[in-house]
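> quick one: sequence plus predicted model below, questions after.
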Amino acid sequence: MTSLNRRSLIAAAAFGAGAGALPIHRARAQAANTIRIGVLNDQSGLYRDVNGPGSVACVRQAIADFGAAAKGINVEVLVADHQNRPDVGVNISRQWIDRDGVDLIIDVPTSSVALAVAGVVREKNKAYINSSGATSDLTGSACSPNTVHWTYDTYMLAKSTGGAMVRAGGDTWFFITADYAFGHALERDTSAFIRAAGGRVLGSVRTPFPGTTDFSSFLVQAQASRAKVVGLANAGGDTINSIKQAAEFGLTRRGVKLAALLMFISDVHALGLATAQGLVCTETFYWDLNDRTRAFTQRVLPSMPQGLRPGMAQAGCYSGVLHYLKAVADLGVAAAKASGTDTVARMKAMPADDDAFGPGSIRADGRKLHPAYLLEVKAPGESRGAWDYYKPLQTTAADEAFRPLSEGGCALVRS
């Protein structure tokens, strides 16, 4: 029996046991008033610390902060590991919706999985909040009335981090790119900003995904290009390994700049400040940014795995679920369960506001808007304590951080 089938049988047994303990009319009433949220992510691989159990903790915190029980709404959370494989993500999504009555799927890192799940959710007319898939195609050519892209995307990362590097003199680039939809989109979007600013892309190399641990041959090619900047169009464990091995090769000592185009605070923690110091990255959430982000972090910290601070992808799960539940309460549980399209439309019509991201809104193409922060990793001597890793360099306002609505090619946007 596959692990997926074992998880499915366990979940089905749990639901059956719970319902059997209630009188039939009470069980039916509870089911009708129950919202089921499926957290679909990487629980065991490259992105475990970026998403994994931390995303689940943030979803549960959103349910608690919303006060679902006090509002008479029962919320159940299901969790599954998609193993960074589109076929596994699609199979889990179909089973969740068809058999387990899942109303919302949340998180879904790995852009190839994110795009595949979007198709299933649209077909089944449920709601989908993607916090962790980076490809900007989710609000472009693959946009859907059932999808909200919450936390970040390749266009925003390219504009903020890539643009800053070019302005600082990094006008020649070589890319080390994860060979799947996310890496391709991030290289594409960053290259466009480099060329628009008068810079040049001297070359790129694609690294197999998943499973690459030795980046030495790719770093040799990058060094041979004589580019001023090596752009790392990868994430999670790939980014950590790339940066560690670049340091071992002495690339930065030779004056080459590393552009970590998608880096999370858990990556900085894994690298250590001595290795990561001076790296520039962009995030839309930092736990120590302001009083509201610190308050949210203090609430969720006891539930976070291994003392990790929440990163932006995990905070996006909190923020997205909180806004979704507000829309459910406004629309009514029965109506929300009946139509994911209607629920997402209500989410777009309502202003967003929470302790993780502050005020925001959702555009017609499903793009959630909030500020983006260009951050520099502190040197060890600059850090004042545990997880004090970033110093802000600049803020890009919500209405400027993401791709203009008219440029995405989303079919939902009227010309």
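Noted; the coordinates are in hand.
> please make it C-alpha for all contacts and neighbour counts, starting now.
Noted.
> what about the closest residue to residue 35 other than its chain neighbours, how many neighbours?
Spatial nearest neighbour of residue 35, excluding adjacent residues (Cα to Cα, 6 or more residues apart in numbering): residue 75 at 4.8 Å. Residues near residue 75, counting by other Cα atoms under 10 Å, number 16.
> contact partners for residue 75?
By Cα atoms under 8 Å, 6 or more residues apart in numbering, the residues touching residue 75 are 34-37, 63, 68.
> which of those residues has the largest number of neighbours?
Busiest of the contacts of residue 75 [other Cα under 10 Å] is residue 35, holding 24 neighbours.
> burial measure for the closest residue to residue 368 other than its chain neighbours, as a count.
Nearest non-adjacent residue to residue 368, counting by Cα to Cα, 6+ apart: residue 362, 4.3 Å away. Number of residues near residue 362 (other Cα under 10 Å) recorded here: 21.
> would you agree residue 362 is in contact with residue 347?
Yes: using Cα atoms under 8 Å, residue 362 makes contact with residue 347 at a distance of 7.3 Å.
> and residue 322, how far from residue 75?
12 Å (Cα to Cα, to the nearest Å).
> now do the shared contacts for these two.
By Cα under 8 Å, 6+ apart, the residues touching both residue 322 and residue 75 are residue 63.
> against residue 329, how distant is the residue nearest to residue 368?
18 Å.
> what's the host helix or strand of residue 293 packed up against?
Using DSSP states H and E, the element containing residue 293 is helix 291-300. Helix 291-300 is packed against helix 52-66, with contacts defined by 3 or more Cα pairs under 8 Å, 6 or more residues apart in numbering; DSSP states H and E.
> quick check: buried residues in the helix it packs on?
52-63, 66 (16 or more other Cα atoms under 10 Å).
> structure B:
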Amino acid sequence: MTDLPRSAVFVNAAEVALCTGPVRERPHTDPAAVVCGAAVAVEGGVIVAVGPEEAVLDDFPHAERVHCHGGVLTPGFVDSHTHAVFGRYRTEEYALRCTGVPYMEIARQGGGINASVRDLRARSEDELVEMALPRLAEMLRGGTTTAEVKSGYGLSTEDELKTLRAIRRLNDLQPIELIPTFLGAHEVPPEYRERRAAYVDLLVEEMIPAVAESCLARFCDVFMEPGVFGRAESERILRAGIEHGLRPKMHADELEGSGGAELGVELGAASVDHLGDVSEAGIAALAGSSTVATLLPATLFFLGRPRWAPGRALIDAGATVALATDFNPGSSPTPSMHFVLTAACSRMGLSPAEALRAATAGGAAALELCDGRGTLAPGAPADLVLWRASSAAEIPYRLAAPIIDGVWKAGERVG
């Protein structure tokens, strides 16, 4: 295929997955809104028409035709939870876990998040940018066109700002649109281990104001989990973020239930993420709110967790669900949204249509993107992925097989 010109019509697709179905799944509906015989017209980086192929071609007679060759056209993935800016991978920890050493025990021995903290602190901003570029290129090849990227491996004011500056530079250097999140409350760094209250003070009184003043982040996140940050600490940190214009997000109820979902809803968080051990009360709270439940099946798979997040229960209760990779060097070293779709279907009870919508429009909802991102609807950015598949349901079925034929960002061919 050639680069997409300014005006083009995508034709001859077996299916077009609009992903404009209901945010909350209802019986007898298709949340991916898959249609056959449709064409998609693009002008100036924006989708301008979706409809019967003959009618769209009549309306845009001079547009270049982009032939889909009987494949499936979907929106680009919106990966709403990643930690893609880090130093080295932590391969040695994986080898330990394969012998039965638990993740939290590795962390207690100096591994885990703090191993990445030591590594990132020793690297320059330029080096972080250079190391992240090939990872983002891999994400793009896998169909991700928008991604959130968190800080959280610096855990000092300067190192967190360094990470967020790297994210801003990376946004300008490659096609994926990056949404920055401040995660200074990812862990308590070693130098504050015996005086954790002082670290929370640092977050609230110095880090958050500095991040807000520099306009380097849209969200403020916290890892609320037994052994990391408790409820009172998490609430104080997130309320400080809100006071400084940073929308709240949460890592919560991942390995042990701690009431994180309930707190996130109380604070009006954009999303509460992980939810591997969310309570019935947490499910009910999410279902009655606009807070998105972001599920990260690759993490649970990689950590070998026997219990998976209750995706089916969340959808049936009426919660808005997103899927994301949690791409990071310790617990989910994969940028594959394709694998995430399969895991969500096979282990969390989502249908292929629900999984596809959760990975596109659901991710956009988790990032509070209101421009049509994650859908193929008129007025939305022309972020598209073409798959060598006969139906949208075949995408998760093919279990991370290399079946992407093309990726477009704002109407330009980028993969």
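That came in fine, so what should we check first? These numbers were taken from a predicted model, which means no experiment stands behind them.
> TM-score of the superposed pair?
Here the TM-score for the pair of chains, by TM-score structural alignment, normalised by the length of structure 1, is 0.29; 211 aligned residues with a Cα RMSD of 7.3 Å.
> on that earlier part again, helix, strand or coil for the residue nearest to residue 35 of structure 1?
strand (DSSP: H, G, I helix; E, B strand; the rest coil).
> now residue 56 of structure 2: how far from residue 107 of structure 2?
56 Å.
> and if you look at residue 281 of structure 2?
As judged by Cα to Cα, residue 281 of structure 2 and residue 107 of structure 2 stand 30 Å apart.
> can you tell me how far the residue nearest to residue 35 of structure 1 is from residue 56 of structure 1?
13 Å.
> quick check: residue 89 of structure 1 is in a strand.
No: Residue 89 of structure 1 is assigned helix when assessed by three-state DSSP, not a strand.
> follow-up on the earlier one: okay, the buried residues of helix 52-66 of structure 1 in JSON lines with distance to residue 13 of structure 1 next?
Output for these, formatted as JSON lines (distance: Cα to Cα, whole Å):
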{"residue": "52", "distance to residue 13 of structure 1": "24"}
{"residue": "53", "distance to residue 13 of structure 1": "22"}
{"residue": "54", "distance to residue 13 of structure 1": "25"}
{"residue": "55", "distance to residue 13 of structure 1": "24"}
{"residue": "56", "distance to residue 13 of structure 1": "21"}
{"residue": "57", "distance to residue 13 of structure 1": "23"}
{"residue": "58", "distance to residue 13 of structure 1": "26"}
{"residue": "59", "distance to residue 13 of structure 1": "23"}
{"residue": "60", "distance to residue 13 of structure 1": "22"}
{"residue": "61", "distance to residue 13 of structure 1": "25"}
{"residue": "62", "distance to residue 13 of structure 1": "26"}
{"residue": "63", "distance to residue 13 of structure 1": "24"}
{"residue": "66", "distance to residue 13 of structure 1": "28"}
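> quick check: which element contains residue 31 of structure 1?
helix 24-32.
> may I see the buried residues of that helix?
Those would be residue 30, for helix 24-32 of structure 1 by 16+ other Cα under 10 Å.
> quick one: buried residues of the helix or strand following the helix holding residue 293 of structure 1?
For helix 291-300 of structure 1, the following helix or strand on the C-terminal side (DSSP H and E) is helix 312-331. Across helix 312-331 of structure 1, burial judged by 16+ other Cα under 10 Å covers 312-329, 331.
> rewinding a little: the more surrounded of residue 56 and residue 107 of structure 2?
residue 56 (20 against 14).
> is it true that the more buried one touches residue 49?
Yes: Residue 56 of structure 2 is in contact with residue 49 according to Cα under 8 Å; the separation is 7.0 Å.
> need the residues touching each of these two.
By Cα under 8 Å, 6+ apart, the residues touching both residue 56 of structure 2 and residue 49 are 40-41.
> now the element after the helix or strand containing residue 65 of structure 2, going C-ward?
Using DSSP H and E, residue 65 of structure 2 maps to strand 64-67. Per DSSP H and E, the first helix or strand lying C-terminal to strand 64-67 of structure 2 is strand 72-75.
> what's the helix or strand just after that next one packed up against?
Next helix or strand after strand 72-75 of structure 2 toward the C-terminus (DSSP H and E): strand 77-79. Here strand 77-79 of structure 2 touches strand 144-150, helix 361-366, going by 3+ Cα pairs under 8 Å, 6+ apart.
> picking that back up, now do the helix holding residue 293 of structure 1 against helix 52-66, angle only.
On the basis of axes from the mean of the first three to the mean of the last three Cα atoms, to 10 degrees, helix 291-300 of structure 1 is oriented at 110 degrees to helix 52-66.
> pull out the buried residues from helix 291-300 of structure 1.
For helix 291-300 of structure 1, by 16+ other Cα under 10 Å, it's 292-293, 296-297, 300.
> the longest strand along structure 2 to strand 144-150, inter-axis angle?
Longest strand of structure 2, by residue count under DSSP state E: strand 177-185. Angle of strand 177-185 of structure 2 versus strand 144-150, following the same axes, to 10 degrees, is 20 degrees.
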